[in-house]
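>>> Have a look; sequence and predicted model below, questions after that.
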Amino acid sequence: MTEAAAPDESSGERYPLPDPSTIGKEHPDVTGGWLRPSVFGASDGLVSNFALIMGMAGGTTDPKPVIIAGVAGLAAGAFSMAVGEYTSVASQAEFARAEVKRERREILRHDAQEQAELASMFVAKGVEESVAREVAHQIHSDPDNALRVHAREELGVDTDDLPSPMLAAVSSFLSFAVGALIPLLPLVFGITSMVPTVGVSLLALFGTGALVTAITDRPWWFGGLRQMLLGSAAAGLTFLVGSLVGGVGI
């Protein structure tokens, strides 16, 4: 059986319209959800605790305070990230809901004006004015649908998919804790030399940087090297500060 030929656009033949629910499903979520707080949480936990441990190691040769500082840094950073993400995402969602309510009132009170506004946005995107006005009129035949379209076009908000503060907080907490635990592992297992800590931290930095490129257009080695060099610089400078502070006996 021969495969059906694709419609020839040059002849005016059109492709059938796809199911709207399937559009965009081939793309990852790039706006929020668990991805952003998880990626940044793990990276931040790894870099900050690696730098903290190296700073302590620069100021003392006793492994006990280094371990205590590392554990405290893990706990404080994880809770701080969770609280910060929850507050940030919750505030963002509350602001979005307030603006959506405001837009709903405008649609109900000034429907003709809002239709014209929507049509104007379509014209700015290349739609003919007569077509844009007809599309806006059809969209406004359903106030709820009109609200969703106005929210996306004017506010960049999907009223059916606002970010979850709890999901962001939990993702940030867990990812930061995992990242911050990596530099601690050699010390927890009784290895007093800082060489293994540096080694596993550099490998983890490279790995997280390379992993991020799976959702970007950068090559994996570029992301890995960039993250490793930046994390190394942070840890090296903090080690220098610790050495200076330890040297003056503070």
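Received it, and whenever you're ready, just let me know what you need.
>>> Every contact and neighbour count from this point should use C-alpha atoms.
Noted.
>>> wait, what's in contact with Phe79?
Phe173 (Cα atoms under 8 Å, 6 or more residues apart in numbering).
>>> Quickly find the element holding it.
helix 63-109 (DSSP states H and E).
>>> In the protein, what residue spans correspond to helices?
35-59, 63-109, 111-124, 129-139, 143-150, 165-188, 195-212, 220-247 (DSSP state H).
>>> The most centrally placed residue in the chain and Gln138, how far apart?
The centre of the chain sits closest to Arg36, judged by Cα atoms, centre = their mean, with a distance of 1.9 Å. Counting by Cα to Cα, to the nearest Å, the gap from Arg36 to Gln138 is 36 Å.
>>> With Thr60 instead?
72 Å.
>>> What of Glu13?
Glu13 is 25 Å from Gln138, by Cα to Cα.
>>> Please apply the same query to Gly209.
Taking Cα to Cα, one finds Gly209 at 47 Å from Gln138.
>>> Next, count neighbours for Val200.
16 (other Cα atoms under 10 Å).
>>> Let me see the contact set for it.
182-183 are the contacts of Val200 under Cα under 8 Å, 6+ apart.
>>> Could I get the helices of the chain in JSON lines, plus columns for distance to Pro28?
Output for the helices of the chain, formatted as JSON lines (distance: least, Cα to Cα, whole Å):
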{"stretch": "helix 35-59", "distance to Pro28": "9"}
{"stretch": "helix 63-109", "distance to Pro28": "20"}
{"stretch": "helix 111-124", "distance to Pro28": "26"}
{"stretch": "helix 129-139", "distance to Pro28": "28"}
{"stretch": "helix 143-150", "distance to Pro28": "22"}
{"stretch": "helix 165-188", "distance to Pro28": "17"}
{"stretch": "helix 195-212", "distance to Pro28": "13"}
{"stretch": "helix 220-247", "distance to Pro28": "18"}
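>>> Check it against this one:
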Amino acid sequence: MTSEAPTAEAHEHSHADVSGGWLRAAVFGAMDGLVTNTALVSGVGGGGASSRAIVLAGTASLVAGALSMALGEYTSVKTQNEQLDLEVEKERRELERNPAGELAELVQMLRVRGVDGDLARQVAVQLHRDPDTALRLHVVAELGLNPADKPSPMTAAVSSLLTFAVGAVVPLLPYLFGLSLLWVALLCGGVGLVVAGALSSRFTPRPWWSAGLRQLLFGAVAAGATYAIGAAIGVTAA
């Protein structure tokens, strides 16, 4: 009787965005918008400002914050990509000037990862036959980044702008609908923080309730501090 070795078929699968593209920018933008305007409404409202003043301040904060976040994300991701390009060119020059040294370096990296010495050298020699493959392997191994997976600065900027704006409008909703009650606006901001934290937990191992309560705590600290400052300044100004 003969037995055949089991075979396995490759199958497609995907991973979440971990390269610092839209997901990080979206989460950061939403949280920042919620915390910023919840705290702003708390501070201005705590100082005794009118509903019109609160809406004006909140709207100005929304526009300024969204644009600032978008420009900051674009510049940050663009700079990161340019730095990676610079390091890739540096590694390319090293491969051209010192191929033997780079080959030995790849052999050592393979050995550190558990490949036997002779086999590591054979694999390294074969991989170095293609300059592009060798370059990519060295960059990934030494920098931990894949030059082919650079995040898009524009995607990060747009994600940040939109999610900041959505988050920032949440604590303003009661005032926009004519309900001039500070505690309702703070409640809306708190609910928004819990929901945003819970949604972000889909991309992490953290339970939804833990992520939601964490964001609520952060927002409560910020809102409490600004309320105290607003109340103090309002009393002093009066």
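Yep, that arrived. Note that the coordinates shown come from a computational prediction; the quantities given were computed from them, not determined experimentally.
>>> Can you calculate the TM-score here?
For this chain pair, the superposition-based TM-score is 0.94 by TM-score structural alignment, normalised by the length of structure 2; 236 aligned residues with a Cα RMSD of 1.8 Å.
>>> tell me the average deviation of the helix holding Phe79 of structure 1 from structure 2 after fitting.
Here the mean offset of helix 63-109 of structure 1 against structure 2 after fitting is 0.7 Å, by mean Cα distance after the TM-score superposition for structure 1.
>>> what span of structure 2 lines up against that helix?
Mapping helix 63-109 of structure 1 onto structure 2 (TM-score structural alignment) gives residues 51-97.
>>> do stretch 211-225 of structure 1 as well
Against structure 2, stretch 211-225 of structure 1 falls on residues 199-213 (TM-score structural alignment).
>>> Name the residues of that stretch that are buried.
199-201, 208, 211-213 (16 or more other Cα atoms under 10 Å).
>>> between the helices of structure 1, which gets nearest to Val157 of structure 1?
Nearest of the helices of structure 1 to Val157 of structure 1, taken as Cα to Cα: helix 63-109 at 7.1 Å.
>>> what's the angle from the closest one to helix 143-150?
Put simply, helix 63-109 of structure 1 runs at 130 degrees to helix 143-150, going by axes from the mean of the first three to the mean of the last three Cα atoms, to 10 degrees.
>>> now helix 63-109 of structure 1, how far from the centre of its chain.
12 Å (Cα atoms, centre = their mean, to the nearest Å).
>>> how many other residues sit next to Gly156 of structure 1?
By the criterion of other Cα under 10 Å, Gly156 of structure 1 has 11 neighbours.
>>> meant to ask about Met109 of structure 2, not that
Residues near Met109 of structure 2, counting by other Cα under 10 Å, number 17.
>>> repeat for Gly70 of structure 1
26.
>>> Can you tell me, leaving aside adjacent residues, what's nearest to it?
Ile53 (5.8 Å; Cα to Cα, 6 or more residues apart in numbering).
>>> Need the counterpart of that neighbour in structure 2.
Per TM-score structural alignment, the equivalent position to Ile53 of structure 1 in structure 2 is Val41.
>>> In this structure its match contacts Gly58, no?
Yes: contact criterion Cα atoms under 8 Å: Val41 of structure 2 and Gly58 qualify, at 6.8 Å.
>>> Report the set of residues contacting both of the two.
Common contacts of Val41 of structure 2 and Gly58, defined by Cα under 8 Å, 6+ apart, comprise Leu172.
>>> what's the matching residue for Asp32 of structure 2 over in structure 1?
Asp32 of structure 2 maps onto Asp44 in structure 1, by TM-score structural alignment.
>>> And for its match, the neighbour number?
Residue neighbour count, defined by other Cα under 10 Å, stands at 22 for Asp44 of structure 1.
>>> And Gly117 of structure 2, by the same measure?
Neighbours of Gly117 of structure 2 using other Cα under 10 Å come to 14.
>>> Residue in structure 1 paired with it?
Aligned partner of Gly117 of structure 2 by TM-score structural alignment: Glu129.
>>> Can you tell me the closest non-neighbouring residue to that match?
Distances taken as Cα to Cα, 6+ apart put Val123 closest to Glu129 of structure 1, at 5.8 Å, once the chain neighbours are dropped.
>>> And for Asn145 of structure 1?
Ile139 (6.4 Å).
>>> what separates the residue nearest to Ala39 of structure 2 when sequence neighbours are not counted from Ser19 of structure 2, distance-wise?
Counting by Cα to Cα, 6+ apart, Ala223 is the residue found nearest to Ala39 of structure 2 once chain neighbours are left out, at 4.0 Å. Here the criterion is Cα to Cα. By it, Ala223 of structure 2 lies 32 Å from Ser19 of structure 2.
>>> Which one's more surrounded, these two?
Ala223 (25 against 14).
>>> Counterpart of the more buried one over in structure 1?
Correspondence of Ala223 of structure 2 to structure 1, assessed by TM-score structural alignment: Ala235.
>>> any idea how far the equivalent of Gly199 of structure 1 over in structure 2 lies from Ser42 of structure 2?
Using TM-score structural alignment, the equivalent of Gly199 of structure 1 in structure 2 is Leu187. Here Leu187 of structure 2 is placed at a distance of 11 Å from Ser42 of structure 2 (Cα to Cα).
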